[in-house]
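In: this is the structure alone, sequence omitted:
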C-alpha cells in the first residue's frame, strides 16, 4: 500500500505497523517505547534549540513528542510560553510528565492537534518549531499555510529532519533524499520569506519568516 502527500511526495510509503505505532502516531506499548527512544535524542534537540536564540513570548512546537525540546527551551528561556501540539495521547502524556514543573508555572500547555489544524489563534505565536515530524504531515502545503496563520507577521518557522550525514546509523536510515530536501525548500519559498537551509550535525534544518 502506498500513500502520497498532497502537493509533494514526501512520504511515498506507509511505514510498517510497528514503526507507525512507535514513531509516526505513537500508541500503545510501542508508543511508550518510541517515546523513550525519542527522549534519548538530547544532542539533536539541543542543536535545534541553539537555532532558537530569540523565540519571543510564545512558541508552538508541532509534533512535540515526549517534550524533550520543550524542556530544553523552557530551561533556556524562563519567561517563554510554550504551546505543545501532538496528535498522540501517548506523546502528550509523556510531554506533560517531563514538563510538569513548567505546566504548574503556567508556562507550558500540551494540546491535541495536527499540522493542518493547530489549536491556536491566528497570529498567536512568535516562533513555531517542528522537529522530525514533517514526513508525517499528509499535506505539506496545507500544513505550511496553517503554520503561517498561527505565526505573527515576521514570526520564525524552524523545521528539521534527520540528516543523511548524522552520526547515528538509525538517523541516516531515516534521512531525507535529495529530492525531498528540494521539495521542502521549494514549498517553503511559496509561503515564507528568507528561507535558509542549515546542515547541522544531526539534522537538516530550515529557518524561514512569515510574510507580512
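Out: Perfect, I can see it now. Owing to the predicted nature of the structure, the values given are computational and were not obtained by experimental measurement. Residues are numbered from 1 along each chain as shown.

In: contacts, neighbours, all on C-alpha from now
Out: Fine.

In: I'd assumed residue 34 was in contact with residue 91.
Out: No - the criterion here is Cα atoms under 8 Å, and residue 91 misses it with residue 34 at 9.2 Å.

In: which elements pack onto the helix of greatest length in the chain?
Out: Of all segments of type helix in the chain, defined using DSSP state H, the longest is helix 178-191. Using 3 or more Cα pairs under 8 Å, 6 or more residues apart in numbering; DSSP states H and E as the contact criterion, the elements in contact with helix 178-191 are helix 140-150, strand 192-199, strand 203-210.

In: residue 159 contacts residue 207, doesn't it?
Out: Yes - with contact defined as Cα under 8 Å, residue 159 counts as touching residue 207 (6.6 Å).

In: included below, for side-by-side comparison, is a second structure:
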C-alpha cells in the first residue's frame, strides 16, 4: 500500500522532497486530480514535475486554510436547527438510515385490515372491524399487511419527507421562540431554510414577496391582535 505523500509532506518545502516523492505525487495524485484542461506528460522533465507538485501542494494548503476558515465561522441558525434534529431523540426507524429495498414492521398502534378468523369472535372482534397491529394473532404476524414495503426509491423519498418534516417543525419552534424573545409574533409558517433566515435579520425578513404577493411573516408583538 502507498501512503499519501501530500498529507505526509504538507509542511515540507518541495525542495526537501525526494525525487521518488515528487514522482509519486506527479504520477499518481496529480494525474488523478488534475483538471481535464491541465496537461500531463509521463515523460515530463524533473523541473516541470517539481513546479507542478509545488503548485499542487500550495493549492492543497489553500484548500485547507479555506476549510478551517469555513469550519470556524459563527454557527448559523440553519446549522443550529440541523444539529437539533440530529440529536432530538427520534427513533431509528424515522431517520435516514439507508436506501436498500426493505420491509418495515408497522407501528403496533396502527389500525389495519386483516384476514378474518373465527377466533376473533372470542375476543369481541366482529367481521368488518379494524384492529391494531399488536392485536393480530401470533400465527398471522408474518402477513405482508403488517409491513410497509419500500423499494430503494420509495424508501429514499419517504425518508426525505420525514427529515423535511422534522426540520420544518424544529425550525418553526426555534423561530417562534427566538422571535418572541426579540419582541415579534410569528404569524405564518414557512419552510425551514426560510425560517432560519428570518432569525438572522428579523427587520428585513418580516415580510416576503411570493408570486408578486406580499406575505407578512411576523409582526411586532405589540401590533398583534
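Out: Perfect, I can see it now. This one's a predicted model, so the numbers in the text were calculated from it and none came from an experiment.

In: quick TM-score on the pair, please.
Out: Between these two chains, after superposing, the TM-score reads 0.19 (TM-score structural alignment, normalised by the length of structure 1); 71 aligned residues with a Cα RMSD of 5.8 Å.

In: before we move on, back to that, who has more neighbours out of residue 91 and residue 34 of structure 1?
Out: Per other Cα atoms under 10 Å, whichever of residue 91 of structure 1 and residue 34 has more neighbours is residue 91, with 28 against 25.

In: ok but that one is inside a helix, no?
Out: Yes - according to DSSP: H, G, I helix; E, B strand; the rest coil, residue 91 of structure 1 belongs to a helix.

In: any idea how far residue 143 of structure 1 is from it?
Out: For residue 91 of structure 1, the distance to residue 143 of structure 1 equals 20 Å [Cα to Cα, to the nearest Å].

In: what's the answer for residue 104 of structure 1, then?
Out: 30 Å.

In: neighbour count winner among those two?
Out: residue 143 (18 against 10).

In: tell me the spacing between that one and residue 184 of structure 1.
Out: Residue 143 of structure 1 is 12 Å from residue 184 of structure 1, by Cα to Cα.

In: just residue 44 of structure 1 next, same as before
Out: Taken as Cα to Cα, the span from residue 44 of structure 1 to residue 184 of structure 1 is 20 Å.

In: I'd say residue 103 of structure 1 and residue 96 touch.
Out: Yes - taking Cα under 8 Å as the definition, residue 103 of structure 1 is a contact partner of residue 96 at 7.5 Å.

In: looking at structure 2, which helix is longest?
Out: helix 152-181.

In: name the residues of that helix that are buried.
Out: 155-156, 159, 163, 166-172, 174-176, 179 (16 or more other Cα atoms under 10 Å).

In: show me what the next helix or strand after that helix packs onto, helices and strands only.
Out: As assigned by DSSP states H and E, the chain's next helix or strand after helix 152-181 of structure 2 is strand 184-186. Judged by 3+ Cα pairs under 8 Å, 6+ apart, strand 184-186 of structure 2 is in contact with helix 152-181, strand 218-220.

In: tell me the angle of the one helix or strand residue 159 of structure 1 maps to relative to helix 178-191?
Out: Assigned by DSSP H and E, residue 159 of structure 1 belongs to strand 151-162. Calculated by axes from the mean of the first three to the mean of the last three Cα atoms, to 10 degrees, strand 151-162 of structure 1 forms an angle of 180 degrees with helix 178-191.

In: angle of strand 151-162 of structure 1 against helix 140-150?
Out: Going by the same axes, to 10 degrees, strand 151-162 of structure 1 makes 140 degrees with helix 140-150.

In: which of the residues in the next helix or strand after strand 151-162 of structure 1 are buried?
Out: Using DSSP H and E, the helix or strand that follows strand 151-162 of structure 1 in sequence is helix 169-174. Counting neighbours by 16+ other Cα under 10 Å, one finds that the buried residues in helix 169-174 of structure 1 are 171, 172.

In: one more: stretch 79-87 of structure 2?
Out: 81, 82, 84, 85.

In: from residue 157 of structure 2, how far out is residue 46 of structure 2?
Out: From residue 46 of structure 2 to residue 157 of structure 2 the distance is 53 Å (Cα to Cα).

In: go on, residue 195 of structure 2?
Out: From residue 195 of structure 2 to residue 157 of structure 2 the distance is 23 Å (Cα to Cα).

In: can you check residue 150 of structure 2 too?
Out: 10 Å.

In: what's the answer for residue 52 of structure 2, then?
Out: Counting by Cα to Cα, the gap from residue 52 of structure 2 to residue 157 of structure 2 is 45 Å.

In: repeat for residue 194 of structure 2
Out: Taking Cα to Cα, one finds residue 194 of structure 2 at 22 Å from residue 157 of structure 2.

In: ok, now residue 57 of structure 2?
Out: From residue 57 of structure 2 to residue 157 of structure 2 the distance is 41 Å (Cα to Cα).

In: list the contacts of residue 169 of structure 2.
Out: residue 192 (Cα atoms under 8 Å, 6 or more residues apart in numbering).

In: residues near residue 46 of structure 2, how many?
Out: 12.

In: and for residue 55 of structure 2?
Out: The local packing of residue 55 of structure 2 (other Cα under 10 Å) involves 13 other residues.

In: helix, strand, or coil at it?
Out: helix.

In: dump the residue contacts of it.
Out: Residue 55 of structure 2 neighbours (Cα under 8 Å, 6+ apart): none.

In: picking that back up, got the angle for the strand holding residue 159 of structure 1 vs strand 192-199?
Out: Going by the same axes, to 10 degrees, strand 151-162 of structure 1 makes 20 degrees with strand 192-199.
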